[in-house]
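Q: One predicted model, sequence on top.
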Amino acid sequence: MPRPRKGRRVCCLPGSNLFGPLDAGFNQSDFVIMSVDEYESIRLIDLQEFTQEECAEQMHIARTTVQRTYNDARKKLAESLVNGKFLRIEGGDYELCNGIEKTCACGGCRKHRCDNFNNDNTRQITDD
């Protein structure tokens, strides 16, 4: 019996989950599906400039898993761009960050996005 897959920690879901050419119609064969955990690896490594080790720590997975996930995501991005296919982000084995861990360093979870929340997640009142 295989070992169950460990859920990868993701700080936030993408704002848009469908990208593609503006001049094409929708055809099911024109879609490339990227999982949410693959999206997170691209976001952390390319946008946030994390190393693969930092990304692995952030996502709570092994560095070799990050490397494989990141390579799969890059291949899907390339296929979408070069072949003019739609890219849809959905599914995968992930769990959303709850924003209360002290190790969260990406700035993507609610705790780090909103300065108006304190440690017990209650709204602070300011005199602005």
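A: Yes, it's here.

Q: use CA for all of it now, contacts and neighbours both
A: Noted.

Q: how near is the most centrally placed residue in the chain to residue 28?
A: Closest residue to the average C-alpha location of the chain: residue 40 at 2.0 Å, with CA atoms, centre = their mean. Residue 40 sits 24 Å away from residue 28, going by CA to CA, to the nearest Å.

Q: before we go on, here's another structure to hold up against the first:
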Amino acid sequence: MPRPRKYRRVCCLPKVNEFGPLNKKESNNFVFMTVEEYETIRLMDLENLSQEETAERMGVARSTIQRIYEEARKKLADFIVNGKTLKIEGGDYRVCDFNVDNNRCSLCRRHGRMFGQEKD
């Protein structure tokens, strides 16, 4: 019996989960990125965290982050180079706790964000 997959922690879900070329009316060519691949790209490339810091935030091993990151980069390259539609969905993840009392995410300490949306 295989070991059950470990859930990855993500801070928030993407605000937009589908991207594609503007000059195509319909596209049947999709690239599917999981939410944890999206989160890895967000943390490493947007927030400039190391693999170790990203692994700590997501609650998995550094080698797992390295594998997730490599897959995400391949998917981004396929999306950009081949003009496909990118959809972000699915995966083995849990959205981290948002403490309503002090308006903070308990894991990443981001203010005022819950499920990818600004809170007033």
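A: Arrived safely, thanks for sending. Nothing here was measured: the structure is a model prediction, and the numbers come from that model.

Q: care to give me the TM-score?
A: For this chain pair, the superposition-based TM-score is 0.84 by TM-score structural alignment, normalised by the length of the second structure; 113 aligned residues with a CA RMSD of 2.2 Å.

Q: got the contact list for the residue nearest to the centre of the first structure?
A: Contacts here follow CA atoms under 8 Å, 6 or more residues apart in numbering; on that basis residue 40 of the first structure touches 10-11.

Q: That one is in what secondary structure piece?
A: In this structure, residue 40 of the first structure sits in helix 36-42 according to DSSP states H and E.

Q: What's the first helix or strand after that helix?
A: The helix or strand immediately downstream of helix 36-42 of the first structure is helix 52-59, counting by DSSP H and E.

Q: That next one: average distance to aligned residues in the second structure?
A: Here the mean offset of helix 52-59 of the first structure against the second structure after fitting is 0.2 Å, by mean CA distance after the TM-score superposition for the first structure.

Q: Where in the second structure does that helix fall?
A: Helix 52-59 of the first structure corresponds to residues 51-58 in the second structure, going by TM-score structural alignment.

Q: all helices of the first structure, in order?
A: 36-42, 52-59, 63-83, 110-113 (DSSP state H).

Q: neighbours around residue 50 of the first structure, how many?
A: Residues within reach of residue 50 of the first structure, counting by other CA atoms under 10 Å, total 17.

Q: For it, which residues are in contact?
A: Here residue 50 of the first structure is in contact with residue 44 (CA under 8 Å, 6+ apart).

Q: ok, back up a step: let me know which of the helices of the first structure is tucked in deepest.
A: Highest mean neighbour count among the helices of the first structure (mean count of other CA atoms under 10 Å): helix 36-42, with a mean of 25.

Q: So residue 8 of the second structure versus residue 41 of the second structure, what's the distance?
A: Residue 8 of the second structure is 14 Å from residue 41 of the second structure, by CA to CA.

Q: what's the neighbour count on the closest residue to residue 108 of the first structure other than its chain neighbours?
A: Excluding the flanking residues, the one nearest residue 108 of the first structure by CA to CA, 6 or more residues apart in numbering is residue 11, at 5.4 Å. Number of residues near residue 11 of the first structure (other CA under 10 Å) recorded here: 23.

Q: Confirm for me that residue 11 of the first structure is in contact with residue 96.
A: Yes. If you go by CA atoms under 8 Å, residue 11 of the first structure and residue 96 touch, sitting 5.7 Å apart.

Q: what touches both of these two?
A: With CA under 8 Å, 6+ apart, residue 11 of the first structure and residue 96 have no common neighbours.
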